[in-house]
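Novice: Here you go, sequence then predicted model.
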Amino acid sequence: MSSGVGFDTGYKAPAGGSVGAYKSKKSSAAYARNSRQTAAYGDDRTLRASKTTSNAGAGAETTSTKDCKELITGKLYFSKARSKPFDSQQCKVINIDNAYLYEGYNSDFGPLTLNFVHKFVKEIDNMFGKYSKVIHHCSPSYKAEANGTFLMGCYLIISQKWSIKQISEAFGGSYLNSLRPFRDAGVGPDDFPLTVIDCLKGMERAVQLNWYSKGGFDCFEFEQMLKHGDLSWVVPDQ
């Protein structure tokens, strides 16, 4: 794997402990967290944002990856540049900033639901059937970066069978620990931050226990559960 471009989020872990510590109660359920989220494009079950090509970049023969983090050599990249890279004949750029909206109650901003994770994983898989390179781009805001990194990590766990250690090494250094942790929906101080690593460990465990499988997840059923009570399963059928 290429070392790529180092990322600095500016977030510093609180003193007294590692923000990457595994919080079993939350991380095991992180992949199915109950949250109010809506797709900006209504009932469209694909990432329409990934279908949009900038007119300025239309017809381009190459796409620059110099400001991207290379995760899979020559194939998969992550970008948080202020400007979205252009599509090209061989490279597809996916941006979900405006495709999925997390509707927080107060100061909460994620993580995105399992439904969104599932759609994202399928979209990346589909893109590799058409393009030799894929860039996942998100804006540099701490909210978009945390959710974007979480989605990319889930893809690597689900489709590429990567471990948390491999994901951490691919992003480089202490990048995952530097991301702003997710928080609860309260209005007071957040005394139990949920890190991106917590969420990825929950996703990894869910795959190991077959609580989630790419071929067995039903998006429609999941959405119906949210509509009727705003609840979702942590352990399927229980």
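Specialist: Alright, I've got the coordinates. Numbering: from 1, shown residues only.

Novice: switch to C-alpha atoms for all contacts and neighbour counts from now on
Specialist: Will do.

Novice: Give me the secondary structure label for the residue nearest in space to the middle of the chain.
Specialist: What sits nearest the mean C-alpha location of the chain, by C-alpha atoms, centre = their mean, is L151, with 1.5 Å. Assigned with DSSP: H, G, I helix; E, B strand; the rest coil, L151 falls in the helix class.

Novice: How much space separates it from D184?
Specialist: Using C-alpha to C-alpha, to the nearest Å, one gets 19 Å for the distance from L151 to D184.

Novice: these two touch, right, the residue nearest to the centre of the chain and F120?
Specialist: Yes: at 7.1 Å, L151 and F120 qualify as touching, with contact defined as C-alpha atoms under 8 Å.

Novice: how many neighbours does P111 have?
Specialist: By the criterion of other C-alpha atoms under 10 Å, P111 has 29 neighbours.

Novice: what's the closest non-adjacent residue to it?
Specialist: N147 (6.0 Å; C-alpha to C-alpha, 6 or more residues apart in numbering).

Novice: Could you look up the SS state of that neighbour?
Specialist: Classification of N147 by three-state DSSP places it in helix.

Novice: How about the contacts made by R82?
Specialist: 139-140 (C-alpha atoms under 8 Å, 6 or more residues apart in numbering).

Novice: for comparison:
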Amino acid sequence: GMVDSFHVIDRIHLVISAAESHPDFVCLSIDRSFFYTGFSDDFGPMSLGTVYEFFCVLEKLMIKHETDSIAIQTLPNFRSVTNAVFLVGSYMIMKFSFGIDVVMDKVKNVMAMTVPYRDVSPGIQNFDLSVQDCLNGLIKARSLGWVDFGPDGFDLEEYSHYDSPLNADLHEIVPGKLVAMRGPKEIPNGDQWEDVPQDDGTFGHREFSPEHFVDILQQFNVQAVVRLNDPQYSKQVFIDNGIAVAELCFEDCTSPPVDVAAKFLAIA
């Protein structure tokens, strides 16, 4: 089949092809190595943990094959190419400290094959998130010191542990300031967690009690929990452990009303 190859920077090329290997390149396959777990019809962007893994794998390849051309290989479909461009762009930002104009110039020849990311909510989208938006976000986070891939800069093990829906489904969004998590549920028998099956009896998802989150939130020095969904647990456990609870409920899958946003900022 036809192979589309685009030089990006240094010895790095983007290769859009269904073939698994190419004679002129050392290949790194995006589709077989780096994954995004969708909720509905969403397909990215990749998590910060995945961005870091890609960064490390590519760095090692560059060192191991110090004269060869490296192909970042992706399948010829819009979503795969979009994720590949996002990862390669992220690499350039974290490796070379490039600004957005330089990054977009390096990938300009493949941008026609990218599509906007979509929200996790099913149905019609009212907002398109472009690769450029995501890369701008990473640049901003890096400039503020929120993301650091240097030695001791990023703890992949900790990130992956809390990221897992089997452990916490929790992320530190702004270091030292904001943590996002799935809401706990009241679980009978005083258990800390419970696995909920799907209709066919296979594993569906894991629910966590407020007790499960107390230790984790204290590790992150969380002072207050803001409840955005309908209450599904007693807040007393948090209060008893020195964590305040604020009620700012609004309809799921909608934008927060202005008064909710204002109250949230006041608490933060």
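Specialist: That came in fine, so what should we check first? Here the structure is a predicted model, which means the values were calculated and not measured.

Novice: all strands of the stretch 1-150 of the second structure, in order?
Specialist: Counting by DSSP state E, counting those that start in this stretch, the stretch 1-150 of the second structure has these strands, from start to end: 4-9, 12-16, 26-29, 70-74.

Novice: Quick one: map M111 of the second structure onto the first structure.
Specialist: Aligning on TM-score structural alignment places M111 of the second structure opposite L176 in the first structure.

Novice: I'd guessed that match sits against L200; true?
Specialist: No: counting by C-alpha under 8 Å, L176 of the first structure does not reach L200; the two are 10.3 Å apart.

Novice: related to what we said a few turns ago, give the contact list for the residue nearest to the centre of the first structure.
Specialist: 117, 120.

Novice: Just give me the match in the second structure for it.
Specialist: So, by TM-score structural alignment, L151 of the first structure is matched to L87.

Novice: so where do the helices sit in the first structure?
Specialist: If DSSP state H is used as the criterion, the helices of the first structure fall at 24-27, 114-128, 142-158, 164-171, 175-178, 196-208, 219-227.

Novice: Among the ones you listed, which comes closest to C68 of the first structure?
Specialist: When those are compared by C-alpha to C-alpha, helix 164-171 sits nearest C68 of the first structure, at 10.6 Å.

Novice: Mean deviation, the closest one versus the second structure?
Specialist: By mean C-alpha distance after the TM-score superposition for the first structure, the fitted helix 164-171 of the first structure averages 1.4 Å away from its aligned residues in the second structure.

Novice: Buried residues, that helix. List them.
Specialist: 164, 166-171 (16 or more other C-alpha atoms under 10 Å).

Novice: Distance to Y155 of the first structure added to those residues, as JSON lines?
Specialist: Below are the buried residues of helix 164-171 of the first structure laid out as JSON lines (distance: C-alpha to C-alpha, whole Å):
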{"residue": "I164", "distance to Y155 of the first structure": "12"}
{"residue": "Q166", "distance to Y155 of the first structure": "13"}
{"residue": "I167", "distance to Y155 of the first structure": "10"}
{"residue": "S168", "distance to Y155 of the first structure": "14"}
{"residue": "E169", "distance to Y155 of the first structure": "15"}
{"residue": "A170", "distance to Y155 of the first structure": "13"}
{"residue": "F171", "distance to Y155 of the first structure": "14"}
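
Novice: Mind telling me the two of these farthest from one another?
Specialist: I164 and F171 (10.8 Å).

Novice: How many residues are close by G110 of the first structure?
Specialist: Neighbour count of G110 of the first structure, defined by other C-alpha under 10 Å: 27.
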